[in-house]
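Visitor: need a 3D model of the sequence below.
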Amino acid sequence: MTTTVTVDDPRDLVAHLPYRLGFHPADSVVLAGLCRGPSGRDLVGLVVRCDLADLGHPAAGPALAATLGGHLLADGAYDVFAVVYLATSRRGVSRDERVRHARRALVDAMPWAASLRGPWFVGHEAFGHLDPCRCCAAGGRPLRDLETSVASAAFVADGRAAVRCREDLAVVRTQDTAARAAAARAGAQERRRVAAARAVGAAFRPPPAESAELCRLRQEHCDLWDSSLGEVPAHATLGRLLVALEDTRVRDAVLAATLAGGDVVARDLLPVDAVDLVLTVAPPPERDTIVAADRLACAVVAHAPDGAAAPALGLLSYLCWWDAAGARADVLAGQALQEQPGHRLAVLVREALDAAVPPPWYPQRHEH
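Guide: As a prediction, this is how the structure comes out:
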């Protein structure tokens, strides 16, 4: 999802970073690549976060900095804006040995990035240039200035939020036990319907590719998903949708329709090559479409029985990867793998993130 914000003050760039990550970093270094846009204005490209302990390690830090520099260059960065997040004072940040090692590693690895020599910090009460300067007070600027920045206001108005910490990106089960019980009952009943539809085809020898009943049920499940977008579904509906997403044909149709955006509906994309077709076209994410699918999938997860939410979590993690929300994609993929080790879609997301593979639309984002 793309939120376009024009800024003229570096504080707006600092304020922008947690919204790009989806959470407020801690004990971290965040790097934002600055790229040249078609009009000649600077654009914020790839944003990466790493643990201060890793980048500030005397032995391992330089190699990590070189890897990050390679990713930023590949994304088209000509400069890099760096922010250190550490819950202490400006003086405490500047005197931290890990920060000194990290700064040296970054400058050595990316000599082409002039702004790395003037990094910023976000502490427990203030933010600003890490080194003494004329624009920041001795202890830095008050954190409330970030909350009132142009960037923060724009993201909040667009419905974006940055959670307290990375762990908060996970989906939490609802505490409404009656709601979860209703969803579980509906899910169990729907699972019996699916089993019966599959059994109809298996009764013939040789069995057909799939029974007419199973085809009809898949179309029904796609329609149920589409009709539930933008609504507040009944608990029973959420239980049925969880079962629907257990069928990879239905899940892929839902995924492809969400990626395609516009007026595309899931039932029209039930053919097995639908996802490949959408990936080939590689449209950028449409905010309204992604948000609606995200909310519905989160509701399905929140009402799912313990250990059974991997189908919806895998879908969510892929949507986040497509939306270039890497941190949330990683957290949700981890949740899916905890509930179902080896879940294929979650594994694919993890592999893409580990290899720093962006969604296919991302390299052409400036053209969009």
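Visitor: every contact and neighbour count from this point should use C-alpha atoms.
Guide: Fine.
Visitor: am I right that residue 230 is in a strand?
Guide: No - the assignment for residue 230, made by DSSP: H, G, I helix; E, B strand; the rest coil, is coil rather than a strand.
Visitor: which residues touch it?
Guide: Listed by CA atoms under 8 Å, 6 or more residues apart in numbering, the contact set of residue 230 reads 292, 296.
Visitor: can you check the one 10 residues further on too?
Guide: Residues touching residue 240, when contacts are defined by CA under 8 Å, 6+ apart, comprise 183, 186, 187, 190.
Visitor: just those: which are in strands?
Guide: Using DSSP state E, no member of the contacts of residue 240 sits in strands.
Visitor: let me see the contact set for the nearest residue to residue 97 once chain neighbours are set aside.
Guide: Using CA to CA, 6 or more residues apart in numbering and skipping the chain neighbours, the partner closest in space to residue 97 is residue 56 (7.7 Å). When contacts are counted by CA under 8 Å, 6+ apart, residue 56 touches 97, 98, 99, 100, 101, 102, 103, 105.
Visitor: for residue 56, give its distance to residue 231.
Guide: Noted for residue 56: a distance of 47 Å to residue 231, by CA to CA, to the nearest Å.
Visitor: buried only: go through the contacts of residue 56 for me.
Guide: 98, 99, 101, 102, 103, 105 (16 or more other CA atoms under 10 Å).
Visitor: mark which of the residues you listed are part of helices, please.
Guide: 98, 99, 101, 102, 103, 105 (DSSP state H).
Visitor: the second one reaches residue 57, doesn't it?
Guide: No - the pair residue 99 / residue 57 is not scored as a contact, 9.4 Å apart, by CA atoms under 8 Å.
Visitor: contacting residues around residue 365?
Guide: Residue 365 touches residue 284, counting by CA under 8 Å, 6+ apart.
Visitor: could you do residue 173 as well?
Guide: So residue 173 contacts 301, 302, 303, 304 (CA under 8 Å, 6+ apart).
Visitor: can you put these in JSON lines and add secondary structure?
Guide: Converted to JSON lines, the contacts of residue 173 look like this (three-state DSSP):
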{"residue": "301", "secondary structure": "helix"}
{"residue": "302", "secondary structure": "helix"}
{"residue": "303", "secondary structure": "coil"}
{"residue": "304", "secondary structure": "coil"}
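Visitor: give me the contact list for stretch 157-170.
Guide: 3, 18-19, 21-26, 155, 327-328, 331-332, 335.
Visitor: I'd like the structure of this one too, to check against the first:
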Amino acid sequence: MSITLEVCEPRELLALIPFQLGFQPRESLVLVSLRRPDGRVGLVARADLDDVCDPVTGPAVVARLVDHLRSDGAATVLAVVYTDDALPGAVPDGSRPWVAAATVASAAEPPGVASVWVVGRAGYRRLECVDGLCCPAQGRPLEDLESTQVGAHMVLAGATVRASRDQLADLAPVSEDARRRARAAAVAWRRARSADGLRGPAHADWLERSLVAWHRAVEGSAVPAELGQVAAALDEVVLRDAVLVSLVPGSGRLPEKIVQEVGSPPQDTSTSDAVGRAVAALLDPAAGVRPDDATERGRSALERVVAHHDPGAAPGRTLLALVAWWHGDAALAAAHLDQVCGEQDYRLARLLRTALDAGMPPGWAAVPRPAGR
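Guide: The predicted model follows:
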């Protein structure tokens, strides 16, 4: 969803941050990119406050965040310190919010810092404000942030805020009976794949049946056994890629073509060209598209597949991370990757982690660079 907020609306901006992150930050520094020319909210980046305030590594941590915001096209930066400590006064006193503010000010020239806010356990205030009526010592009440236009808008749109980052990648609970059925089906489906040493048309048939189970999952009609079959089939890179392509708007019958061509020489380059366009829809600023309702249905199906089988299995969790990144939710993407067992052994997970660490946005969200830059 697209929300335009002006820089002069700090209360609205502060209310937006937890929705952008997906969780209520604590003991954190959050930097918000305010894009030119109208102060549109861009990238929201977060770091642990302890890391920011470390005298040795803190400047590098903040510099990396600011680099991401510059790449996002920030005209200026809003800084917010979330702390469990007492709110500091308006005079620099060596407290962590003031240390963080000084570090941000040093790193963010350019684009410059619009203001620094501190959010505590019971109140919030602008750090450098000396007006006791505007920013009393105990801060403005946090209830102010619960009655905002942006908060109402996000709630009506179905957005939710987790209590902490640790809960970001939690999936809906599944009964033990359903999980047992799914796991048994996954074992049988893998056995069917390997017992006959499937190759050529037989392999393609196994993949096609796996893809049918995936489509049933997207429709919401798959039983636990079919969800287990999909989970097992995602171990096959071809099927995983077909599932990913199926999430891209306009992909049509391309996933079926991908699996049908397994084991047989392609007649032409039409399928590979179409796959290239689907990948560009995720990555390329010139061709990038936003996820649509079908993508969201696919994400829900992936969540059910992962929850029914193995929440740490690399293929499913990595796809969930990729979809979260495509939605522009880097925090959720990172949280899903944190759940991957053997991330370093799974190439797609490593590539996505590298993209997240570099602050790379999905194609649709990338800001075009001026010529020569």
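Visitor: returning to what we had before: got a PyMOL select line for the buried ones in the contacts of residue 173 of structure 1?
Guide: In PyMOL, this line selects whichever of these come out buried by 16+ other CA under 10 Å:
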select buried, resi 301+302+303+304
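Visitor: possible to save the contacts of residue 173 of structure 1 as TSV with distance to residue 312 of structure 1?
Guide: Output for these, formatted as TSV (distance: CA to CA, whole Å):
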residue	distance to residue 312 of structure 1
301	6
302	10
303	11
304	9
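Visitor: out of the contacts of residue 173 of structure 1, who's nearest residue 202 of structure 1?
Guide: Closest to residue 202 of structure 1 out of the contacts of residue 173 of structure 1 is residue 304 (28.9 Å), distances taken as CA to CA.
Visitor: need the contact list for the closest one.
Guide: Counting by CA under 8 Å, 6+ apart, residue 304 of structure 1 has contacts 173, 180, 183, 184, 239, 242.
Visitor: mind running it again at 6 Å?
Guide: Neighbour list for residue 304 of structure 1: empty [criterion: CA atoms under 6 Å, 6 or more residues apart in numbering].
Visitor: counterpart of it in structure 2?
Guide: Under the alignment (TM-score structural alignment), residue 304 of structure 1 pairs with residue 309 in structure 2.
Visitor: go on, residue 330 of structure 1?
Guide: So, by TM-score structural alignment, residue 330 of structure 1 is matched to residue 334.
Visitor: over to residue 123 of structure 1?
Guide: Under the alignment (TM-score structural alignment), residue 123 of structure 1 maps onto residue 120 of structure 2.
Visitor: which stretches of the stretch 101-250 of structure 1 form helices?
Guide: 144-147, 150-157, 177-202, 212-228, 235-246, 248-260 (DSSP state H, counting those that start in this stretch).
Visitor: buried stuff in the last one?
Guide: The one in question is helix 248-260 of structure 1. By neighbour count with 16+ other CA under 10 Å, helix 248-260 of structure 1 contains the buried residues 249, 250, 251, 252, 253, 254, 255, 256, 257, 258, 259, 260.
Visitor: let me have those in a markdown table, extended by distance to residue 345 of structure 1.
Guide: Shown next, in a markdown table, are the buried residues of helix 248-260 of structure 1 (distance: CA to CA, whole Å):
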| residue | distance to residue 345 of structure 1 |
| --- | --- |
| 249 | 13 |
| 250 | 14 |
| 251 | 10 |
| 252 | 10 |
| 253 | 14 |
| 254 | 14 |
| 255 | 11 |
| 256 | 13 |
| 257 | 16 |
| 258 | 16 |
| 259 | 15 |
| 260 | 18 |
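Visitor: quick check: residue 238 of structure 1 touching residue 300?
Guide: Yes - with contact defined as CA atoms under 6 Å, residue 238 of structure 1 and residue 300 form a contacting pair (5.1 Å).
Visitor: distance of the most centrally placed residue in structure 1 from residue 33 of structure 1?
Guide: Among the residues of structure 1, the one closest to the centroid is residue 325, at 2.5 Å (CA atoms, centre = their mean). Shown here: residue 325 of structure 1 relative to residue 33 of structure 1, a distance of 16 Å by CA to CA.
Visitor: same check on residue 162 of structure 1?
Guide: Remark: distance between residue 162 of structure 1 and residue 33 of structure 1 (CA to CA) = 20 Å.
Visitor: what's the counterpart of the residue nearest to residue 97 of structure 1 in structure 2?
Guide: Using TM-score structural alignment, the partner of residue 56 of structure 1 in structure 2 is residue 53.
Visitor: contact partners for residue 117 of structure 2?
Guide: Residues counted as contacts of residue 117 of structure 2 (CA under 6 Å, 6+ apart) are 80, 125, 126, 127.
Visitor: burial of the third one, as a residue count?
Guide: Just to be clear, that refers to residue 126 of structure 2. 22 (other CA atoms under 10 Å).
Visitor: so where do the helices sit in the stretch 251-368 of structure 1?
Guide: So, for the stretch 251-368 of structure 1 - with DSSP H, counting those that start in this stretch - the helices run 274-281, 287-302, 310-322, 326-339, 344-354.
Visitor: how close does the host helix or strand of residue 11 of structure 2 sit to structure 1?
Guide: Using DSSP states H and E, residue 11 of structure 2 falls within helix 10-21. Its matched residues in structure 1 lie on average 1.0 Å from helix 10-21 of structure 2 after superposition (mean CA distance after the TM-score superposition for structure 1).
Visitor: which is the next helix or strand following that helix?
Guide: strand 28-35.
Visitor: so which bit of structure 1 is that next one matched to?
Guide: Using TM-score structural alignment, strand 28-35 of structure 2 corresponds to residues 28-35 of structure 1.
Visitor: give me the contacts around the matching stretch.
Guide: Applying CA under 6 Å, 6+ apart, the contact partners of stretch 28-35 of structure 1 are 42-52, 72, 76-85.
Visitor: grab the nearest non-local neighbour of the match of residue 123 of structure 1.
Guide: Nearest to residue 120 of structure 2 is residue 83, by CA to CA, 6+ apart, at 5.2 Å.
Visitor: what's that neighbour aligned with over in structure 1?
Guide: Match for residue 83 of structure 2 (TM-score structural alignment): residue 86.
Visitor: now do the contacts for its match.
Guide: Residue 86 of structure 1 touches 26, 27, 123, counting by CA under 6 Å, 6+ apart.
Visitor: ok, the closest residue to residue 26 of structure 2 other than its chain neighbours - how many residues close by?
Guide: Counting by CA to CA, 6+ apart, residue 82 is the residue found nearest to residue 26 of structure 2 once chain neighbours are left out, at 5.3 Å. Close neighbours of residue 82 of structure 2, defined as other CA under 10 Å, add up to 22.
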